[in-house]
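[1] pasting the structure only:
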């Protein structure tokens, strides 16, 4: 079995074909859901819910820490190789969230391509606020970040702690910080 799920993770709606592994090099327990994480961060309950023909696609090794809550309501969550998420990651996907290779996510991060089933009406014009999120390769998302719809983060980017991103598009090697977030001047890189 390439996937291991902690017994504390509540599974909802999981059926054949909703989780895909797109690598020819499948290994035992290469995908871990509900394990590990920083011990100084308390974890909340964990759940993985896939509804309305949602899909979770893995392209290699992935670790989701304790306290994960992933809700796919018809959306596609595409995870690259060498993915690591610390405790309490929340993903709500109704359209598409794509996370590239070698991405690192801190604790208490939320990634949402929708605001649920609510429609915002501004000056008489409706907007359901659903839009894809793309995090390219080698992105480091620090703790307590909120990433919302219509966002594209380039390769080798760093997203600073407590940033809130919505509708931002960034090039490679950038620092994104603030609430609302902006792209900071300079060229940045990171390594672990």
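    On my side now, so go ahead. As the structure is a prediction and not an experimental result, all values here were calculated from the model.
[2] Only C-alpha atoms from now on, for both contacts and neighbour counts.
    Noted.
[3] Any idea how many residues pack against residue 124?
    7 (other Cα atoms under 10 Å).
[4] Please apply the same query to the one 5 residues further on.
    Look at residue 129: counted by other Cα under 10 Å, it has 16 neighbours.
[5] Contact partners for it?
    Contacts were defined as Cα atoms under 8 Å, 6 or more residues apart in numbering; by that measure residue 129 touches 113-115, 119-120, 149.
[6] take the one below as the second:
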């Protein structure tokens, strides 16, 4: 079994595997190239993302700088906005839905390392060789989700449709759809309802209108 297959099965794998290192080196180089582009170099940016990501929808904008660990393990839907300093350590699969927005400094981390120090140094792999091993858990983000600034999303988490995650949160567990959640660890504060509509804030709406 290839090490990449082991990642997707959620079992221990060797990050130093030559095939994995080749994938990561390409992603790191493309991330660096993207981060050095200018904002109006749209064609260059689009070409890099096409080569970097596993899948990307239409009308996406990523401010940069960015860092993707594998790149091809990440799938992004339509109308995505990613503010600056987006980091995606996508050992396991990362799936982001449509109409999702990220504030600055959002980090997604899928790998998990042993808690026991000696096991972080070495364990025996499937061939009986001592190696540094870890495992990874996927992350899924639904549609119409807003992730505020400085949020960290840990491996194994699913964030449901139409959620808002407050600034500075560390998301370690699933968040149900239509939830306002925040904190360290991130917890659901309450459901988002029609009572949260901007139409009930005329002092902020001024001469604007909500589209029915």
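    Cool, the structure landed. Quick caveat, the model's predicted, so the values are computed rather than measured.
[7] Overlay them and tell me the TM-score.
    Here the TM-score for the pair of chains, by TM-score structural alignment, normalised by the length of structure 1, is 0.64; 145 aligned residues with a Cα RMSD of 3.4 Å.
[8] which of the contacts of residue 129 of structure 1 count as buried?
    Among these, those classed as buried by 16 or more other Cα atoms under 10 Å are 113-115, 149.
[9] Dump the contacts of residue 129 of structure 1 to a markdown table, plus secondary structure and distance to residue 80 of structure 1.
    Shown next, in a markdown table, are these (DSSP: H, G, I helix; E, B strand; the rest coil; distance: Cα to Cα, whole Å):
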| residue | secondary structure | distance to residue 80 of structure 1 |
| --- | --- | --- |
| 113 | coil | 18 |
| 114 | coil | 21 |
| 115 | coil | 25 |
| 119 | coil | 31 |
| 120 | strand | 32 |
| 149 | coil | 19 |
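[10] In structure 1, what residue corresponds to residue 184 of structure 2?
    Per TM-score structural alignment, the equivalent position to residue 184 of structure 2 in structure 1 is residue 179.
[11] surely that match meets residue 164?
    Yes. The pair formed by residue 179 of structure 1 and residue 164 meets the contact definition of Cα atoms under 8 Å, at 4.7 Å.
[12] Mind checking which of these two has more residues around it?
    For residue 179 of structure 1 versus residue 164, the count of surrounding residues by other Cα under 10 Å is larger for residue 164: 20 against 14.
[13] Counting neighbours, what do you get for the aligned partner of residue 159 of structure 2 in structure 1?
    Mapped onto structure 1 by TM-score structural alignment, residue 159 of structure 2 lines up with residue 153. The tally of other residues near residue 153 of structure 1 (other Cα under 10 Å) stands at 24.
[14] burial count for residue 116 of structure 2?
    A count of nearby residues for residue 116 of structure 2, using other Cα under 10 Å, gives 8.
[15] do residue 126 of structure 1 as well
    What residue 126 of structure 1 shows, counting by other Cα under 10 Å, is a neighbour count of 10.
[16] my guess is it meets residue 119, correct?
    Yes. Taking contacts as Cα under 8 Å, residue 126 of structure 1 lies within contact range of residue 119: 6.4 Å.
[17] which other helices and strands contact the helix ranked longest in structure 2?
    The residue-count maximum for a helix in structure 2 (DSSP state H) belongs to helix 18-35. Taking 3 or more Cα pairs under 8 Å, 6 or more residues apart in numbering; DSSP states H and E as the contact definition, the neighbouring helices and strands of helix 18-35 of structure 2 are helix 42-52, strand 66-68.
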